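Colleague: sequence first, then the predicted structure, then my questions.
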Amino acid sequence: MWRITWSALLFASLLPGLIDSNTNAERELMEALLQNYSTTTRPVFDVTKPVRVVVYPTIYGMVDLDEIAESLTLMIWQGYRWTDEFLEWNNRSDEFFTSKESKNLSMINVPINQIWTPDVVVFNALDRTDIIERDQLIAKIYKNGTVLVSIPQVIPFRCRFMIEYFPFDTQNCTLVYGSWALTKDEIVVSTELNATVTDLSRIVLQAHSEWDILSLTNEHRLTDYMDEIASLDVGNIFSELHMTLTMKRKPAYYIYVLIIPTFVLTQINNMGMFVPHNAMSEREEKVTLGLLTLMTMAVILNIAADQVPRSAKGLPLLGWFVMFSILISALAILITVGLLWWHEYTVLNKVTPPKWLMWLYREKYKRTSKKQENEEKIMHHPNYLKLHSIESTVEHENRTPDLLQSTQLRDLIDTLRTQISRHEARIRAKELDADIDEIWVRLFRKIDATLLAIFFVGNILGSVLIFV
C-alpha cells in the first residue's frame, strides 16, 4: 500500500516536468521546421508536381433552405488534408533536431496562419462565415509531412430546386470545391469519402423535421476556364470536386394539413351537390353550400400558395391538386345550377320527359291505372248518378205523348254530360300533370345519383393520377 502511494506521489511530482519537456520539444521542432519557411510557396520540392488536397466535409447541420431564392445553408466542418514536404521530419538527420524528444515527436500543432494552406473554396458559395477566426485555427502536422486542418464554417450556396413533384420531391444540391488560382498542374482536389453520408452527418441530419439526407456523392472534374489576362484563346484547366447532397422531403405535413383536408372537402361538396332531393328549394340550398365550399377552398389555396415554392417551369403537384379540386367543385356547382334551372323550367311549362331519358332510367307513365281510377270515380260521382236517374226517367217518359217535356229533359241531359266531360278532362289533366311531375322528380333523383357517383369516383381517380 505504501509502495503504491509513494509511486503515485513520485509520478505526480515528475508529471509537470514531462509536460514541460514535451512542450519545449514541440516548440523547438516547430521553430526548426518553420525556419526559412515560406507560406506563399507550394510545399513541393519538384515544382512540376501538383499538391494533392483531400477534402472531407462533415455536414453538421442544415441551417436554412430557401426554395424561392434557391439557396441552401449548411454548417460544415471543412476537413482538408495535404502533404507539406517542407514540414516533414521523419527522414531528417540528427543534426536537424535540437533534442532527442523533438525527434521522437509524431505530431505537432501549428497555427494555420504560419504554414502554407491551399486556396480551395466552394465556387458556388453565396457567402461564408467562419465560426472560428482564421488566426485561431490549429493545423495538425505529422512526421511524414501530412497536414490536417478542420475549419468549421456556415456556407450558403446556390442550389437549383426541381419542384415539379413537390411535396414528394427529391433534391440534389452540389458543392463545387476547387482552387481559386492554381491549375490542375499545381493542385489536385479529391476526396476519399464514399457514396454515403458520414456517420456524424447522418446522426445529426436524421433529426431534421422536413428533409431526409440520402447520400453524399462525389465526382472529380477538370474544368476549362478562359484566362482573359493571358489570352482569349488560351484556357486554364482547373481541378474541381463536385459533391452532391441528395435530400428527400418529408411530406407528412403537407399530406395532413393540405392534401387530405382539400380532398375530403371536395368529396363533401360533391355529396352535398348531388344528394337526391325533394324540392327545388333544397337544390338552392345546395348551391349555397357549394359557394361556401369554394370560399373555404380559396382559404386553403392561400395557405398552399405560401407553402409551394415558385418555379418558372409551372405548378408543382400540390398546386395542380388544389387547382383540380377547385375546378371540380366549381363544375359541380355549375351543373347544380343548370339542374335547378331545368327543374324549374319543366315544372312551370309542364314539359313532358323525353323518351330517351325515360328509356335511360327505365321510367314509364302511370296514366292507364289513373284512367281506370278516374272512370270509377266518375261512375260513383253524385252528378253521374243523378244523370243516370234522369236518363231512366226520360226513357220512361218517352213512351208518353208529351214530346215537349221530353225535349227539355234531353237538353238538360246534354248539358250535364258536357259539364261532366269537362270535369273529367280537368281531373285527367291534373293527374297527368301530377304524373309528369312525379316522373321528373324521380328522374332528377336518378340524375343526381349518377352525377354523385361520377364526381365521387372522378375526384378519387383525378387525385390518384396527379400524385402517381
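Modeller: Right, received. Where do you want to start? Residues are numbered from 1 along each chain as shown.
Colleague: please make it C-alpha for all contacts and neighbour counts, starting now.
Modeller: Will do.
Colleague: how many other residues sit next to A279?
Modeller: Residue crowding around A279 was assessed by other C-alpha atoms under 10 Å; the count is 12.
Colleague: actually D119, sorry about that
Modeller: As a burial measure, D119 scores 11 neighbours (other C-alpha under 10 Å).
Colleague: enumerate every residue touching the nearest residue to it once chain neighbours are set aside.
Modeller: On the basis of C-alpha to C-alpha, 6 or more residues apart in numbering, the spatially nearest residue to D119 that is not a chain neighbour turns out to be S179, at 5.3 Å. Contacts of S179 were listed using C-alpha atoms under 8 Å, 6 or more residues apart in numbering, and they are P118, D119, V120, V121, I187, V189, F238, S239, E240.
Colleague: take a look at this one as well, against the first:
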Amino acid sequence: MLQVFVFNIPVESGERIGFSTTLLLAITVYMTIVSNRLPDFSYLDISYLSNFLLSDVTSGILLIICVIQSLRFYHAPVMQQFPKVWVPDLIVGNPYGSNINLAENGRVVQFTNEGEAVWQPANVFEMNCVAQIAYYPFDMQNCTFGFLPWGFGVKDLFFNVVSQELMNIYFSPNGKWEITNTRLYSQIFYGDQLLRLEFTFKRRSRYEIINTVGPIIILGMLQVFVFIIPVESGERIGFSTTLLLAITVYMTIVSDRLPDVSYPDISYLSYFLLSDVTSGVLLIVCVIQSLRFYHAPDSQQFPKWVIYITKVCSKWKQKVSPKDKQHINDEQIVNSDDIHVPTASEEEEREAPPINWPMISGCFDKICICCFTCICMIRTIVLFVMLTM
C-alpha cells in the first residue's frame, strides 16, 4: 500500500525513484525470507503468500516504470511540436501585392505541458500604408497591419488580446526609422473580427537635415548676394541661373525620396522648393532689369516712377548718416531778420544729387536686396514652424 504514496512526493524533491526502488528491494527481501521458510518443491501447490509477494514485485516494477515516465513528462521540453494540427486561415487584410495566408507557411503548433497551444507563423509582409509626408524630414508614420480569419465569423473564432504591446526581442534598430510605439488590438469589422498590429515610426532626420534641408536653405540665402556682384564683372546672370539650376536639382532629389502621392498632403519642403524656384526666377528677372537700367543710354528719358524710387532711396541714404549739427555759443547772437530760411522745394533741389542710370540701377539693387532678404527669412521661418508643429 505504501507504493501508491510515491506519486504524492513532490517531483522537485528528487526522491521518487529512490523511494520506489527501496520499497521494491524491501519486497524482494521479504520474498526471500518467506521462500527460506517454505519447502523448495512445486508439487501440488505453492504458497499463496509467495504468489502475493510475486505480484508485489511485479507491481513495484510497473510503479518504477510509471515514475520514470512521469519524470520524463515533467522534465520534457516546455513545448512539443505537432505538425498536423488545425490552424485558422489568417490572410493579410491590406496586402501590397498578392495575398498572404499565414497558415500556408507555418502549420507547426507547439503545446506546453499545461495544454497551451502556441502557433508562431513567420513571413515577410508587404502591406499598404498611407504615407504622412507633410512634415518630411520630421515626419512620423502610423502603419496598421490587419489580419482576417478567412471563413470564420466572431462566433466561430475569437481573438483574445493578452497584451497590447508587441515584443521587440528580435528587433534590430534601423538607421532611418525609429519605432516609437506599438499596439495590438482586435476590431469587429462588418461581422468579422480583425487582428490589427499598429506601428508608429519616426524618421531619424539628422541625415536629411545635413544633406538636404541645410543646403536648400543656404542656396536660398545665397541668391540675395547676386545684387552685390559688380555689374562690370558680367557675372550676375551666370550666378543667378547656376543657383536656380542647383535648387531645381535638389527639388528633383527630394521628389525622388518621397512617394509620388498627393493624398493626404504634399511635403511642406516641396512647397518651400517651389517658392525657391519662383523667387529664383523673379530674381533673374530683377537682375536683367537692373542690367537694363545700368546700361541704358544717357539720352533715354527717365520714367516718373524710376525718378520717385531713386529720390526715396537717396533720402533714405541721407537719413541713415545725418550730419552733425553745429554748436552755437550763447555769446554769438544773430539777428533773425538776416537769416534766410530755405523752403522745402529749395532744400530738396539743393540736396538732391543728379540722377543718372547707374544711380537708378544701384537704388534698384538695394530695393531688391531688402525685398528678397525679407522673402528668404519669411520662407525659412514659415518652413521650420510648419515642419516642427
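Modeller: Arrived safely. Bear in mind the structure is a predicted one, so any value in this text is a computation, not a measurement.
Colleague: if we can go back for a sec, aligned to the residue nearest to D119 of structure 1, what sits in structure 2?
Modeller: Residue pairing (TM-score structural alignment): S179 of structure 1 is matched to P149 of structure 2.
Colleague: against W86 of structure 2, how distant is that match?
Modeller: In this structure, P149 of structure 2 lies at 13 Å from W86 of structure 2, with C-alpha to C-alpha, to the nearest Å as the measure.
Colleague: same check, this time on T32 of structure 2
Modeller: Applying C-alpha to C-alpha to T32 of structure 2 and W86 of structure 2 gives a distance of 56 Å.
Colleague: please identify which of those two sits among more neighbours.
Modeller: A direct count of neighbours by other C-alpha under 10 Å for T32 of structure 2 and W86 places T32 higher, at 13 against 10.
Colleague: residues touching the more buried one, list them.
Modeller: Applying C-alpha under 8 Å, 6+ apart, we find T32 of structure 2 in contact with no residue.
Colleague: kindly report the same for the one 3 residues further on.
Modeller: Contact criterion C-alpha under 8 Å, 6+ apart gives S50 as the residues in contact with S35 of structure 2.
Colleague: about what we covered before: how close does the residue nearest to D119 of structure 1 get to E240 of structure 1?
Modeller: S179 of structure 1 is 8 Å from E240 of structure 1, where distance means C-alpha to C-alpha.
Colleague: same thing with H423 of structure 1?
Modeller: For H423 of structure 1, the distance to E240 of structure 1 equals 102 Å [C-alpha to C-alpha].
Colleague: look at the two and report which has more neighbours.
Modeller: Between H423 of structure 1 and E240, counting by other C-alpha under 10 Å, E240 is the more crowded of the two (24 against 13).
Colleague: which of the three states applies to the aligned partner of the more buried one in structure 2?
Modeller: Counting by TM-score structural alignment, E240 of structure 1 lines up with L194 in structure 2. Here L194 of structure 2 is recorded as strand under DSSP: H, G, I helix; E, B strand; the rest coil.
Colleague: hang on, L194 of structure 2 packs against L184?
Modeller: No - between L194 of structure 2 and L184 no contact is recorded; they are 10.7 Å apart, counting by C-alpha atoms under 8 Å.
Colleague: and the gap between the counterpart of T117 of structure 1 in structure 2 and I367 of structure 2?
Modeller: Residue mapping for T117 of structure 1 onto structure 2 gives V87, with TM-score structural alignment as the criterion. Computed as C-alpha to C-alpha, the V87 of structure 2 to I367 of structure 2 distance reads 76 Å.
Colleague: with F19 of structure 2 instead?
Modeller: From F19 of structure 2 across to I367 of structure 2, the span is 105 Å (C-alpha to C-alpha).
Colleague: the strands in structure 2, which residues?
Modeller: All strands of structure 2, identified by DSSP state E, fall at 79-82, 90-92, 109-112, 117-119, 140-149, 177-189, 192-203.
Colleague: any chance of these in CSV, plus distance to I266 of structure 2?
Modeller: Compiled in CSV, the strands of structure 2 are given as follows (distance: least, C-alpha to C-alpha, whole Å):
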stretch, distance to I266 of structure 2
strand 79-82, 50
strand 90-92, 28
strand 109-112, 46
strand 117-119, 42
strand 140-149, 14
strand 177-189, 20
strand 192-203, 17
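Colleague: what's the spacing between C371 of structure 2 and T32 of structure 2?
Modeller: 118 Å.
Colleague: and the longest helix along structure 2, how far out from the chain's middle?
Modeller: If you go by DSSP state H, structure 2 has its longest helix at helix 357-387. Distance of helix 357-387 of structure 2 from its chain centroid, counting by C-alpha atoms, centre = their mean, to the nearest Å, is 35 Å.
Colleague: mind listing what's buried along that helix?
Modeller: The neighbour-count criterion (16 or more other C-alpha atoms under 10 Å) identifies 357-365, 368-369, 372-373, 375-376, 379-380, 383, 387 as the buried residues of helix 357-387 of structure 2.
Colleague: how about stretch 322-329 of structure 1?
Modeller: V322, F324, S325, I326, I328, S329.
Colleague: for stretch 154-168 of structure 1, same thing?
Modeller: Along stretch 154-168 of structure 1, these residues count as buried under the neighbour rule (16+ other C-alpha under 10 Å): 154-164, 166-168.
Colleague: do stretch 349-369 of structure 1 as well
Modeller: Buried residues in stretch 349-369 of structure 1, counting neighbours by 16+ other C-alpha under 10 Å, are found at P353.
Colleague: what number of residues lie near the counterpart of S240 of structure 2 in structure 1?
Modeller: Taking TM-score structural alignment as the alignment basis, one finds that S240 of structure 2 is matched in structure 1 by G290. Residues contacting G290 of structure 1 under the criterion other C-alpha under 10 Å number 24.
Colleague: relative to N349 of structure 1, how far out is G290 of structure 1?
Modeller: The gap separating G290 of structure 1 from N349 of structure 1 is 28 Å, by C-alpha to C-alpha.
Colleague: same thing with T58 of structure 1?
Modeller: Plainly put, T58 of structure 1 is 80 Å away from N349 of structure 1 if you go by C-alpha to C-alpha.
Colleague: which residue, other than its chain neighbours, is closest to L432 of structure 1?
Modeller: Closest to L432 of structure 1 by C-alpha to C-alpha, 6+ apart is R367, at 6.7 Å.
Colleague: to clarify, my last question referred to F111 of structure 2.
Modeller: Nearest in space to F111 of structure 2, with sequence neighbours left out and distances taken as C-alpha to C-alpha, 6+ apart, is A117 at 4.5 Å.
Colleague: next, count neighbours for the nearest residue to I27 of structure 2 once chain neighbours are set aside.
Modeller: In this structure, I27 of structure 2 finds its nearest non-sequential neighbour in V57, 6.4 Å apart by C-alpha to C-alpha, 6+ apart. V57 of structure 2 is flanked by 19 other residues according to other C-alpha under 10 Å.
Colleague: nothing else from me, thank you.
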